[in-house]
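[1] Starting from these lines, generate the structure:
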Amino acid sequence: MVIDSEISAVNIFICFFIVVYFFIQFYNNFDMFSKKKFIVWLCIRIAVVLCLICALLNVKWVSTPNATTTVFLVDSSLSVKEYKKEIETYINQQLLNKKARDKIAVITFGREPMVEVPISKNIKEIRLETKPNPLFTNIEKALSFTADYFPPNTNKRIILFTDGRENIGSAYEVIQKLKSQNVNLYIYPLKNKLNTDFQITAINMPHYVYRKAKISAEVVVDATSNGEGIFRLYSCGNKIIERNIKVQKGKNTFLFQVPVQNIGNIKYTGEIEFREDTNPQNNYINVSTMVINEPNILVIGNKEDTKNIENLLDSLYIHKKCYTPLEVPSDIDFLSGFQEIMLVNVNHKHISSELEKSIERCVREQGIGLLVIGGENTFALGGYEDTILEKMLPVRCKMRGNKKQPTTGLVLVIDCSGSMEDESGGVKKIEMAKEAAIKSIEILENEDYVGVLGFSDRLEWIIPFHQLKDKEKIKYDIGKLKAKGGTLILPALTEAERVLEKADVKVKHIILLSDGQGEKEGFQSIISSMKKQNITLSSVAVGQDAEKSLLKKVSQFTGGRNYEVANYYEIPDIFARETYLVTKKYLNNHVFVPRIVSDNNYFKKRDLPELKGYIGTGIKDGADMILQSDKEDPILAIWNYYLGKVIVWTSDLSGKWSSDWIKWSEFQRLWGKIINEALTDYDDRDMKIQISQNSCRVFVYLDSGEEKSELSAQVVLYGSEGMQKKINLKQIRLGEFYGQIVLDRVGGYVLTFHIFHGGNEVKRTVRTVYLDYSPEYDINQCISVDNFLLTSDTNILDKSSNLFDLPIVLLNKSSRSLKHIFIPLALFLFIADIWIRKNY
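    The predicted structure is shown next:
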């Protein structure tokens, strides 16, 4: 038994008070009883006092458990994959000697630990089947996890199978903590075989170089033996250097002159090839260099939309590269070479998912500017709503808070003939029609009217024409659309025209979708009536069998639009575009003079040229609206999206709406300011950044160029899949900072360096680093098991001995408080004390 080490002064005082009280009672009652009864009373009193004192001092019962829990902790990284069978055999042999009361568990680990076999007494045989990430070894995390995994009231033993080649974390401190937790650690050493291996370790090049210069590239090759091989260097996919090289065992350094032609962030890939090499995984490496001359802008758009912008950039002597949306490379290394990206009247369906994500990362992580120029293929009409692109913009596609717009009456006339059950690409036409109808419903406002009329060889109002109040119910009812019967278009148009004629709405429109051939004639009367009633009709002809020529004539005569669709997936987007157009507030074709609403450096208080149109949007909270239309909609807006600036111009620059602006004498000067505003604004010419990399460990040194004590520095690490990590750099001298970063995934990383003064950012710059292959393949990075054992001061397992007979040196002592015994006992004895005093 032991006494609690944490005893308060109050408890000591109470104990003292009890003892004093005992002596006073003893003195007062000395002559009350006979000698025999007095002795009984005295013993009871002493027992009560002792019980109370023991309870107050929290006396505990300390015991040592008889059972032991053994956890087999198995390294499953790449460097020890050849030992899997050996480890399984060893564990299964040892299980034959396990004592019945003992428990075992199996945990495997690579980058992270995974439980292979939960703690149990009844394990006869194990097979290592879990697959932790094998590209990294984190012994520290595995040991910490295992130490917390042990159940209470048991002795603890870990059998660690490893080669000691830890490349993430540091196990040494954890091993010391294991001792304080009474965890017995034994190591089953796995020694690697030394194979012939040639590794390209680094390519050292300056970060900033000038175009048409020649730079020196220092190439480091490590080898486990002498050999002859080939070194190649690629730039932008083209081989620019190929040389025969000879290496000796150890570190080898080669120097090459590299010509520089392109501008921007240029990615170089170096590779080596040796015939005797047994490990090709570490034979290539990437490095990036920023080639500068003048600002470099990427223009994405079709030629007819970008021609005026190209002329503008040429007049400003700004270097540019122009691509159509379908041709532009989407990888982030390419995009990182530009200080600004311009999207010019680009429909979202022409922007690949990879390109959109890469643009977002460049703006968010690297501070590259984004300038979006409008046109009829942008914003709501271009499918930007609820996309990553819309999230980046200072405007939203759905207009809110605008002055009251004309109420719209929309009838969706949808072909429900049997052919609408046909499939293409795994989707039925009727299902795409349902999705299209739902999209239209979502776009309309609650004040608008809508009806969904299905037709085949008979008519059915799926949604009777009425004011849009309950969107969810309407969308549910749209699911009742079913395909059956033939195709009769004329009765459907007559019915739709009938309900719209009576509707009290300003805008009356029909969207007709059909995939078959109906009547050939008899339409003149109905379309003439539509025209008199100002009812417009747009048609969507689906597939080769649709009555395309007839639908086109009906659409043109009523002032609507005609679409011919081969890909069924396009139907919902067409319905959405049509619904946006028919509401008369997204596509604004009228003449107005933009109004300056925000103080800025772009425009002075002067008369601006007229615009003839724009795409309606809504300004977001936190964005700065610089110009607005006569309807108070954004024309020019800007905001910061993480590190980058995003600017939106909701009119065009092709000349359709902006011809007066393009002819304006101030056009070049003012748009030069707008373009410069979005350019990457970091400048690190007075900063010094040194980055040294040892496999997955990156060491950074930053000299801010200023000796101020109030400075602080931070580097933000951006990896693939949106991974982000912030590392505060340690100040080693005034204005100088140092830090270490661990890369725990293979791939490219962007490092954004921030310098703060008094909490405000004063400087920023960006670098790119790569972890091209797992450190498990690095012949320099990993320490040997012998060094690990020497440093960690642990027990080496004798493979021939029965590990379940090994002595448990560090016993897991458990203690239990005896308050629950002493307090009731004291109470019982106290009652006995009272009984004796009353009866004697």
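
[2] switch to C-alpha atoms for all contacts and neighbour counts from now on
    OK.

[3] any idea how far S658 is from D652?
    6 Å (Cα to Cα, to the nearest Å).

[4] Find the residues that touch each one of the two.
    Counting by Cα atoms under 8 Å, 6 or more residues apart in numbering, S658 and D652 have no contacts in common.

[5] residues contacting the residue most central in space within the chain?
    For the chain, the residue nearest the mean C-alpha position is G722 (3.0 Å; Cα atoms, centre = their mean). Residues in contact with G722 (Cα under 8 Å, 6+ apart) are R361.

[6] now swap in the one 5 residues further on and tell me
    I727 makes contact with 714-717, 739, 741, according to Cα under 8 Å, 6+ apart.

[7] List the buried residues in the helix or strand it falls within.
    Per DSSP states H and E: I727 is located in strand 724-728. By 16 or more other Cα atoms under 10 Å, strand 724-728 has no buried positions at all.

[8] separation between L717 and L743?
    L717 is 9 Å from L743, by Cα to Cα.

[9] E327 now?
    From E327 to L743 the distance is 33 Å (Cα to Cα).

[10] quick one: which of the two has more around it?
    Neighbour count, other Cα atoms under 10 Å: between E327 and L743, L743 has more, with 21 against 11.

[11] One more, so I can put them side by side:
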Amino acid sequence: MLSFSQPIVLTLLVLLPISALIAWPRLLTRRRAAGSRPGGPWRLNKHALSALVVRWALLTSLIFALAGLQAVQFTNKLAVVFAIDASDSVGPSGVEQAAQFVREALRSMRTDGNDEAAVIVFGADAQIERAMSSMRDLAPMGAQVRSAGTNVEGAIRLSLSLFPADAAKRIVLLSDGQQTVGDAEAAARLARAADIRLDVVVLPSVQGPDAAIERIDAPQQASVGQIIPLQIVVRSNQAMRAQLTVFSGPDIVAQEVVNLTPGLNAFNVRANATRTGFSAFRVQISPERDVRPQNNALVSSVIVGGPPRILLVSVPPAFSSSGVDEVGALKAALSAIGIEYDQVSPRAMPSEIQSLAGYQAVVLANVPARELSLRAMYSLQSYVRDVGGGLVVIGGPNSYGVGGYFKTPLEETLPVEMQVKDPKRFPSVSIVVVMDKSGSMSAIENGVTKMRLAAEAAARVAELVNEDDEVTVIGFDTELVDLIGPFLGRDKNKYINQILSIAPGGGGIYVYESLLEAQKIIAKSTKLSKFIILLADGNDAERQEGVPELVRKMRDEYNTTLSVVAFGDGSDIPFLKRIAAIGKGRYHFTDKAANLPTIFTEEAALAQRSYIVEQRFFPRLGMSHPILSGINEVPALQGYIASTAKPAAQVILRANESDPLLAVWQYGLGRAVAFTSDATGRWAKNWVRWGDFPKFWAQAIRWTILDRGQSSIQVNVQQRDEQTVIVAEVPESQIATDLKLMATVIESDGQARELALMQTAPGRYEAETYLDQAGAYFVRVAPSHTAASPPVAGLSETIVAYVRPYSPEYAQVEGGEENLRDWALLGGGEVLTSPAQAFALNAPVAASRTDLFPLLLALAALLLPFDVGVRRITVSLRRLLGLSGEKLAPAGSLESSGRMDQLFRAKTRVTREPVPQIMPRRPAQTPLASPPAAAEAQVPSPQQAAATASELLRRRRQRAQAEDDAKATGGEQA
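    The predicted structure is shown next:
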């Protein structure tokens, strides 16, 4: 069977009759008598007919080639793509049911190789689980998709790309029919238009009792002290009891047990607006039985106006090693000047940026980095940089460098660096890090091995030391495995990668042998101070005999300090505490490997000892600043933590010529203040009694609180399917041709992503992003300033809160089976009830198609010289077949074969017969050497001359007659 891919081109076949009409005068001719006009009967010009036939063949080949002539051969080959819904609404049991259906269907494939199958898995996105293959089994599924949504359209479109061209095609969609994104109907129509049958298999949705928070109705703005009414709507599919809890940040503002009835249930809760700024109210329902916990919580945001409120973070005196209340004097000063505050411990500090945003500033007082989670530090960094909050860090013996701030988000946020870059002021030290690399260190924590975190901690020690300091890293289990160093601080870059590559071993750590190796290094060192950091498993520290004596010997003979980091609780903890006390070092316990880098940097800073400067001094003025407004003199201090001011920092007060005491800077949208002394009677006993003490801290804190006013950029955030759309509108009076807007989306853990907004209309800009977690977000939109596009007056950043609801995947939706039937009807299929139906031969008939385009072009190329030759050259077919050696003549100068024979004979006679010539009489001369007879023969007689003239006249007439005949023949052909 033949078909055309571009049948419209066949209209060019009209050229064939047109060419015949043009050639008609040459096809029929009349014979005429010699010397007369044309007459007689019409006859067919065979030469012109053959030329026309060749021309038709050439044109037909070209037209068929352009029309895409194909040879079609029907086949019974069948290709099936199974699309398995792996979204949360189907659940693991539904996915397993779908996989079992596919396995049974594959067993019904024909064994002759004419059937093939592929498998894809989809949720909010789609992945190929198995490519098209004739294998009759299905391996355990491993494709990972976003299960918080269902995109049927994406699954169908991915299926379309997997089919071979020469097979009947079928898509088997296995789903519960609850799509949350995309247009499945459009995809079903597309499949049918491509001759692909769409069949469906109904999967059950997750069944059981379910209660979901439908919505929270709350005002957008409120004032401090105002009662905020919250209306909470809960949907339940059964009658049940549940506990309803309302959170404002970390605090519970309402909690009660409620009775739910099938359908919608409304509850009214009154919450008190106790703090200014952004307040996120999180509502949680806890039913007795529930199959979808993802829809049990929802967040609503309220902007609360009023006086500023700050958050004080400090270690309670009961848990502090010194027993000092770090914020007692500060709280009294804040109360005296009317600044409201909340106080929390470091571990209770909110780790979500939405909770931090409820405060205008955060104050950390002598807080070690190990007491803060990494997430809390990232949130604090984003709170200052992206939201515009204020940060004040007050020093103490557990803060800054000796508090483990080195290379943390907290150091990046502050205007000072933890490393002191003046090595001359420090005595050089030798530090030996002894690390347990037993088998327990191969455990995974947050996707990273514990050994990797320990190696990173040792690498930070090497990075923190000064150029003349000496570092050695020992990796030990039951024997010495890794020995890196000793090396000087100036050469640390050569050894960092070696330290980071230390891998876990086996068994436990032999404490005595490992410290014996450390002693060998210490004994050879010429440094005045020696320091050992021992990392040991709290439950697997073996070979303890002789260790106390060895530690005491190193302390007394080599001036060596030993600090111990116990990793994990266990029976060996008392022993590790004891040897730390003998070594006059510090004992640390941690059950999180993520704390090791901060602990190690603390110990490295303490090993250098000069980081803590305890001596009386009077602060020196570095520069005038609003923080010192109205303050002309300050009392003496007794100590501080040495640090280095960053190049962009403003140093207001100095402890000496090089060390900053009070430094500030602008960090992103917010401001940060670093005070390297403390606010207690430890170092600041004169300041606590100072009359301007409350004024100083009030001005320092208020400097970090910015009043940004109102921006003319209006920002709206909305949800379109699974995409979050940010829409910014600029007033017409402030529209600039080169205006560029950037959006920053700040997640709850402080992570930020930047998006460029594209202009979609005059003054309207949009950007899309995917937020995979439900909850509260901050969205900041600000103009992007460059040298080519200066800032536009009146346009500043705008920050809005956005609450992303949980995905529609977790909503209680009915009608999924009806959706599947509609999609199957649009796709020309049906609902399958048996796995064997998947390979039934009822899909649209498939055919293999072979393009004849190259053959037709080759044929046209072969016909082209024949088309030219048949019009320019004519050959007598009889002579070509019967006689050899005859010459060819121009096609327009010859007639039929009979006339051609006459002309050939006439020409031959004229050429071969001698023509008599009349020779003039020669004068008398000397006889030649030739015979006399020959000389006489050269002179014709009168009779011969007359005969010659008659013959010449006769032949002239014959030649004229032949020329007339030839002309007549040429005219008839024309």
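
[12] Next, the TM-score between them, please.
    Laid over one another, the chains give 0.71 as their TM-score (TM-score structural alignment, normalised by the length of the first structure), with 777 aligned residues with a Cα RMSD of 6.1 Å.

[13] I14 of the first structure: neighbour count?
    Neighbours around I14 of the first structure, by other Cα under 10 Å: 14.

[14] any idea whether it is helix, strand or coil?
    Secondary structure of I14 of the first structure, reduced to three states by DSSP: H, G, I helix; E, B strand; the rest coil: helix.

[15] how about the helices in the stretch 551-700 of the second structure?
    Under the criterion DSSP state H, counting those that start in this stretch, helices of the stretch 551-700 of the second structure are mapped to 573-582, 596-608, 685-688, 693-704.

[16] Out of those, flag the one nearest P307 of the second structure.
    Nearest to P307 of the second structure among the helices of the stretch 551-700 of the second structure is helix 693-704; the distance by Cα to Cα comes to 11.3 Å.

[17] can you tell which of the helices of the stretch 551-700 of the second structure is closest to A297 of the second structure?
    Among these, helix 693-704 sits nearest to A297 of the second structure (Cα to Cα), with 34.2 Å.

[18] Beyond that closest one, next helix or strand please.
    Trace forward from helix 693-704 of the second structure with DSSP H and E and the next one is strand 714-720.

[19] mean deviation of that following strand from the first structure?
    Taking mean Cα distance after the TM-score superposition for the first structure, the mean distance separating strand 714-720 of the second structure from the aligned residues in the first structure is 8.8 Å.

[20] Which residues in that strand does the neighbour count mark as buried?
    So strand 714-720 of the second structure, judged by 16+ other Cα under 10 Å, has buried residues 715, 717.

[21] Tell me the one among the contacts of I727 of the first structure nearest to D75 of the first structure.
    Distances from D75 of the first structure to the contacts of I727 of the first structure, taken by Cα to Cα, are shortest for I741, at 23.7 Å.

[22] does the closest one really touch R697, like I thought?
    Yes - I741 of the first structure is in contact with R697 according to Cα atoms under 8 Å; the separation is 5.8 Å.

[23] Show the end-to-end separation of stretch 684-691 of the first structure, please.
    Start-to-end, stretch 684-691 of the first structure (Cα to Cα) is 15 Å.

[24] quick revisit: out of S658 and D652 of the first structure, which sits in the more crowded spot?
    D652 (25 against 19).

[25] Roughly how far does the equivalent of that one over in the second structure sit from A188 of the second structure?
    In the second structure, the residue paired with D652 of the first structure according to TM-score structural alignment is D678. Look at D678 of the second structure and A188 of the second structure: by Cα to Cα, they are 70 Å apart.

[26] T874 of the second structure: neighbouring residues, count only.
    17.

[27] any idea which helix is longest in the second structure?
    Determined from DSSP state H, the single longest helix within the second structure is helix 942-973.

[28] Would you pull up how far that one lies from the middle of the chain?
    96 Å (Cα atoms, centre = their mean, to the nearest Å).

[29] ok, now stretch 423-441 of the second structure?
    For stretch 423-441 of the second structure, the separation from the chain centroid amounts to 40 Å (computed by Cα atoms, centre = their mean).

[30] Next: stretch 673-693 of the second structure.
    50 Å.

[31] residues in contact with that stretch?
    Residues outside stretch 673-693 of the second structure that contact it (Cα under 8 Å, 6+ apart): 324-330, 333, 365-366, 391-396, 400, 414-416, 631, 634-642, 660-665, 700, 704.
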